[in-house]
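Enquirer: Can you look at this prediction? I've put the sequence above it.
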Amino acid sequence: MNLLIVDDEIYAIQGILDSVNWDRLDFDNIFTANSYSQALNIFQNEKVAILVCDIEMPYGTGLDLVEWVREHYPNTLCIFLTCHDEFQYAKQAISLKCFDYVLKPIPPKKLLEILQRASDEIKNTYRTQEYLEYGKRFIKELSEKKGINEEEKVKDPVNEVEHYIQNHISDNLTVEEIAKMVFLSPDYLTRLFKKQKGQTLIDYITSQRMFLAKELLESNVLTISMISAKVGYGNYSYFTKMFKKYYGKTPRDYQNQYLKGKK
């Protein structure tokens, strides 16, 4: 994880470097720049996780820099460290979704706390991204085990619908939208699906979501709220209600009982 400090006053940067207890932070590299253009050059050559910058600088302000960073590196956390307490600056900082707006001079302990919070947030973001990537791989493996993959060519509309649901289980699936996809009316597709599969299309979607939720709970990698979103339920409470209705236990109780049984 890399940190970039930008200030046109060299002694201000040196003061930060000398006063902060860097051993308590997990930065791989600490880069410094004295201008907008130097900062851009570092961003284009290094991966910067956290930016700390002044506002008033010649040839490009800190506000200009953060606006550019927001456009090109949206995952970078930005912190303003400035002598200016004007409301307009603070308002712009908020609009740019900055992590914090700090007035100089700042006690080293306070700056350390802010950098620690920013570092923790970056770590949580990385961890979440890793979990989501794992979830994607896990779902793909489940699909492949069932013989379903993106390259299959299916002509029967019911098989095509099954294939679509498997690969879009996280989406907001409705009978109307699925029917459009296979060029059938919702009523006809509903009757056809129930005739071939012995259950309604909505019940099939629910069963697939519940099966995947159970598998993900047993893997114990994603949080329950992540699993809720992964199986197509944006409302966590509704997901819990549906899971309990389907399996007789809340997702948390099911997971705890499953993991306890494995010990």
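Expert: Nice, I can see it.

Enquirer: only C-alpha atoms for contact and neighbour calcs from this point on.
Expert: OK.

Enquirer: how much space between Glu176 and Val182?
Expert: Separation of Glu176 from Val182 (Cα to Cα, to the nearest Å): 10 Å.

Enquirer: who has more neighbours, these two?
Expert: Val182 (17 against 14; other Cα atoms under 10 Å).

Enquirer: so the more buried one makes contact with Asn159?
Expert: No. With contact defined as Cα atoms under 8 Å, Val182 does not reach Asn159; the gap is 10.4 Å.

Enquirer: overlap in contacts of these two?
Expert: Here Val182 and Asn159 share no contacting residue, scored by Cα atoms under 8 Å, 6 or more residues apart in numbering.

Enquirer: A further structure is provided below for comparison with the first:
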Amino acid sequence: MDSRIEVVVAAIERDFCDCKLNCETLAGLVNLSPSRLHHLFKTETGEAPMTFINCRRMREAEVLLTTTFLSVKEVRYRVGFCNYGHFTHGFKRDHGVTPGKYRAIAGSKVRIVETSPAAPLSIAESDTK
């Protein structure tokens, strides 16, 4: 992978929760124009930079919705969506339900299992039916 894209991916992983993170900011990190970054990023990763960022944000939202008692508004803020409507619409587009409904469904069907302190949390189906 192009070293500039590696820098951008690392910046996204570090700063995805900043709602001001955008292509212009990322392009500045690697001295590219936003359009050149968009083209190079899509060539290297198969996704546009903002699609990549929003997918990362949605993955984090899934974790927070299923492992915390934070309000949906707080989850939205913590994963980097400044606009509540954009978060809710994007979440529903990706998951078929609103964030609140996702939490209710996930809460009734899963239990959280911690595999080890160093390993990420995994979700296992509940034994109760």
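Expert: Now that the structure is in, tell me what you want to look at. Only a predicted model underlies this, so the values are computations on that prediction, with no experimental measurement involved.

Enquirer: Got a TM-score for the pair?
Expert: Comparison of the two superposed chains (TM-score structural alignment, normalised by the length of the second structure) gives a TM-score of 0.79, and 109 aligned residues with a Cα RMSD of 1.4 Å.

Enquirer: Not counting sequence-adjacent ones, nearest residue to the most centrally placed residue in the second structure?
Expert: Centroid-nearest residue in the second structure: Arg57, 1.7 Å away (criterion: Cα atoms, centre = their mean). Spatial nearest neighbour of Arg57 of the second structure, excluding adjacent residues (Cα to Cα, 6 or more residues apart in numbering): Val79 at 5.2 Å.

Enquirer: Just give me the match in the first structure for that neighbour.
Expert: Residue correspondence to the first structure (TM-score structural alignment): Val79 of the second structure is matched to Val231.

Enquirer: Give me the distance between that match and Asp187 of the first structure.
Expert: Val231 of the first structure sits at a distance of 25 Å from Asp187 of the first structure (criterion: Cα to Cα).

Enquirer: neighbour count winner among the two?
Expert: Neighbour totals were compared for Val231 of the first structure and Asp187, and Val231 leads with 24 against 11 (other Cα under 10 Å).

Enquirer: dump the residue contacts of the more buried one.
Expert: Ile169, Ser170, Arg209, Met210, Leu212, Ala213.

Enquirer: Where does the helix or strand harbouring Asp120 of the first structure end up in the second structure?
Expert: If you go by DSSP states H and E, Asp120 of the first structure is part of helix 108-145. Aligned by TM-score structural alignment, helix 108-145 of the first structure falls on no residue of the second structure.

Enquirer: residues of that helix that come out buried?
Expert: Of the residues in helix 108-145 of the first structure, those with enough neighbours to count as buried (16 or more other Cα atoms under 10 Å) are 108, 111-112, 114-115, 118-119, 122, 131-132, 135, 138-140, 142-143.

Enquirer: do the same with stretch 17-27 of the second structure
Expert: For stretch 17-27 of the second structure, by 16+ other Cα under 10 Å, it's Cys17, Asp18, Cys19, Leu21, Cys23, Leu26, Ala27.

Enquirer: Looking at these, which are in strands?
Expert: In strands, defined here by DSSP state E, there are no members of these.

Enquirer: between those, which is nearest Phe69 of the second structure?
Expert: Cys17 (18.4 Å; Cα to Cα).
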